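# this one's sequence-less:
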């Protein structure tokens, strides 16, 4: 049976120029490079320059994805941009990207599910393509988390970085089997009772300020491993697949220990997991598209590979998606 699939046409990413090594935190915090590496796997991260906005990062990633796909902005029908750090309360950061790339029609909007944002955005884009409301959609994850850090909190401020990644999806005909290229299945979840485990203590309606990030790290870790593995298994089951079929898990790059424990729980070896957390830190909604772009550019991911993407963030919100590259 012929079906419409949302197939990847290209991807790209951008990282700010400034690289912050773990040792840089030693001057202001009771921490060390060894402490950070042992507990998180992070070695360095990138911070946006003064005046460099989330939209700036997203635009550069968008142009990189267009070049990789051999397309122009005029070929894009829609932009779905995942971010928890928009330039402004409104309008959407996506509309800035729309203008910058020369996309004069269609639509552009943001989604907000924090670190799970890219999975939510890809699920949304897939639904728009499958329902015939767009032919070609750019899905972007872009963040400047360095703007919402409490620099006195060593448990959180060493974890996060800035960056952006973009993936272009286009409608194509498939046979309706798991051998098709494109998005094969998705799984979205949230549970607001866990709000206090990971949140930002500000906002337009509450404090009138941006606020800073607050996190109960141990509790987030505990929830992350169970929920990511369960969501990944659900997404695979919906596609008629199992963990044995997966070529690469592309997880949210939050913490190496979470990545390892989740892979172990799913019975997947680390030799089948894409890991970039050591170089990027936790870039929230940008982490999966960043990892995808880096892995594709290096040849680690090849056409036809089956990918399982999974992420969890504040809300708590979490989800997974299967994608044949």
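Thanks, I have the structure now. Please read these numbers as outputs of a predicted model, since none were measured by experiment.

# all contacts plus neighbour counts: C-alpha atoms, from now on.
Will do.

# what's next to stretch 186-205, contact-wise?
The set of residues external to stretch 186-205 that reach it, using C-alpha atoms under 8 Å, 6 or more residues apart in numbering, is 89, 119-120, 123, 148, 208-217, 219-220, 231-232, 234-235, 238, 313-322.

# Ok, stretch 241-251 next?
178, 233, 236, 259, 263, 266-268, 272-275, 288, 291-292, 301, 305-311.

# dropping in the other structure now:
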């Protein structure tokens, strides 16, 4: 019989310093208006201060340590470290990955590491699904540490400056999964990718072309194709399929967590999911902007702390992955 896998603890490590969206638009030479402000629904974002402690990997290490402490888990009992980072890392070469550094510095020396990239904020659900499957199917594995650290490319915080889609902040997060955890049970995950959309959102170049000059890196979005992708329809279809497999109906779902991309994006999600998107998503979006995969641990923690869900409630996490990888996860509190 498969063992249920649940979230034992989660943590977010965010820079203390924040910048207003209006200041960032001015700094990046992007036109800021009341219309754009209303469409984005983002007031400020956390930004690293340049200190070594706020590099992506160091913030990831801090988040990992705190999550393990909250879970009261000995790092030596962690079986696998799963990374779900999105942005370029501090060593722009193909052989370096922060998950190895996290493993070493949190003391998870008996684990192995694996990482996922390329799915936008859906990366968290991809990592979640993979880790949960490993723990559920393998009797020799009990605990997984999921971790990310993402720092936005300087001068590239406004995604698609000609017609802004979101404003990106810096941050890190970590989640401890464990088989037979008492709550936060990961019921199932449904994933879907469209390979034709591989270049909707990407960073041209790569470490083999200009490995040492991060100023040459810029995230680009094909806005026309991004808009054309049926985000809400795809996520609702995946959700209905997932719920049917679990023997549930959408009426059984207490609330929905989505990515913190923009108020416009959330409005579409609210319509697709019958007004069940939790208010914590809007609150975190306004004060933090889009934090890539960290959106979900942040929203999960806020939902838990809000007291608006009770034991036994079902919660959906949904992400369209900027049109590349759509993901839906079902949790039971």
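Sure, I can see it. Note that the structure is predicted; figures quoted are calculated from it, not measured.

# returning to that earlier point: tell me the buried residues within the contacts of stretch 241-251 of structure 1.
Buried by 16 or more other C-alpha atoms under 10 Å: 178, 233, 236, 259, 263, 266, 268, 273-275, 288, 291-292, 301, 305-311, out of the contacts of stretch 241-251 of structure 1.

# Narrow those residues to those in strands?
Using DSSP state E, the members of those that fall within strands are 306-311.

# and which of those residues is nearest residue 34 of structure 1?
Using C-alpha to C-alpha, residue 311 comes nearest to residue 34 of structure 1 of those, at 26.1 Å.

# For whatever residue of structure 2 lines up with that closest one, give me its contacts.
Matched by TM-score structural alignment, residue 311 of structure 1 corresponds to residue 319 in structure 2. Neighbour list for residue 319 of structure 2: 121-122, 235, 258-259, 326-328 [criterion: C-alpha under 8 Å, 6+ apart].

# With residue 117 of structure 1 instead?
Applying C-alpha under 8 Å, 6+ apart, the residues near residue 117 of structure 1 are 82-83, 111, 141, 284-285.

# Likewise for residue 161 of structure 1?
Applying C-alpha under 8 Å, 6+ apart, one finds that residue 161 of structure 1 lies in contact with 45-47, 144-146, 280-283.

# Tell me which of the residues you listed you also see in structure 2.
Retained in structure 2: 45-47, 144-145, 280-283, out of the contacts of residue 161 of structure 1 (criterion both residues aligned by TM-score structural alignment, their matches' C-alpha atoms under 8 Å).

# Looking at the residues you listed, which are in helices?
Taking DSSP state H, the ones among these that sit in helices are residue 280.

# Let me have the kept ones among the contacts of residue 161 of structure 1 in TSV, extended by distance to residue 64 of structure 1 and neighbour count.
Formatted as TSV, those follow (distance: C-alpha to C-alpha, whole Å; neighbours: other C-alpha atoms under 10 Å):
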residue	distance to residue 64 of structure 1	neighbour count
45	20	25
46	18	22
47	19	22
144	19	30
145	22	24
280	18	28
281	21	26
282	21	28
283	18	30
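
# of the ones in strands among the buried ones among the contacts of stretch 241-251 of structure 1, closest to residue 4 of structure 1?
residue 306 (17.9 Å).

# give the contact list for the closest one.
245-248, 322-325.

# Could you tell me which of those remain contacts in structure 2?
Under both residues aligned by TM-score structural alignment, their matches' C-alpha under 8 Å, what these keep in structure 2 comes to 245-248, 322-325.

# so where does residue 226 of structure 1 fall, helix or strand?
helix 217-238 (DSSP states H and E).

# In structure 1, what residue corresponds to residue 186 of structure 2?
Using TM-score structural alignment, residue 186 of structure 2 pairs with residue 183 in structure 1.

# which non-adjacent residue is nearest that match?
Closest residue in space to residue 183 of structure 1, ignoring its immediate chain neighbours: residue 323 at 4.4 Å, by C-alpha to C-alpha, 6 or more residues apart in numbering.

# Can you classify the one you found as helix, strand or coil?
At residue 323 of structure 1 the chain is in strand, as set by DSSP: H, G, I helix; E, B strand; the rest coil.

# Let me know how buried whatever residue of structure 2 lines up with it is, in neighbour terms.
Under the alignment (TM-score structural alignment), residue 323 of structure 1 maps onto residue 331 of structure 2. For residue 331 of structure 2, the neighbour count with other C-alpha atoms under 10 Å is 20.

# what do you get for residue 303 of structure 2?
When neighbours are counted by other C-alpha under 10 Å, residue 303 of structure 2 registers 19.

# Trace it over to structure 1, please.
Using TM-score structural alignment, the partner of residue 303 of structure 2 in structure 1 is residue 295.

# The helix or strand hosting that match: average distance to aligned residues in structure 2?
Residue 295 of structure 1 is part of helix 287-298, with elements assigned from DSSP H and E. Compared with structure 2 after fitting, helix 287-298 of structure 1 deviates on average by 2.1 Å (mean C-alpha distance after the TM-score superposition for structure 1).

# Contacts for that helix, please.
With C-alpha under 8 Å, 6+ apart, helix 287-298 of structure 1 has contacts from 11-14, 115, 118, 140-141, 163-167, 250-253, 274-276, 280, 301-302, 309.

# same check, this time on stretch 62-80 of structure 1
Contacts of stretch 62-80 of structure 1 (C-alpha under 8 Å, 6+ apart): 9-14, 94, 97-98, 101-111, 121-122, 124-125, 134-140, 165-168.

# ok, now stretch 13-25 of structure 1?
For stretch 13-25 of structure 1, contacts defined as C-alpha under 8 Å, 6+ apart pick out 31-33, 36, 42-49, 57-58, 60-62, 64-65, 158, 162-166, 289-290, 293-294.

# Give me the buried entries from those residues.
Buried by 16+ other C-alpha under 10 Å: 31, 33, 36, 42-48, 57-58, 60-62, 64-65, 158, 162-166, 289-290, 293-294, out of the contacts of stretch 13-25 of structure 1.

# Please enumerate the helices of structure 2.
Ranges of helices in structure 2, per DSSP H, are 21-27, 34-40, 56-71, 98-106, 123-137, 223-228, 231-245, 263-272, 279-288, 295-306.

# got these as TSV, with distance to residue 196 of structure 2 columns?
Below are the helices of structure 2 laid out as TSV (distance: least, C-alpha to C-alpha, whole Å):
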stretch	distance to residue 196 of structure 2
helix 21-27	31
helix 34-40	27
helix 56-71	30
helix 98-106	29
helix 123-137	18
helix 223-228	10
helix 231-245	15
helix 263-272	22
helix 279-288	29
helix 295-306	26
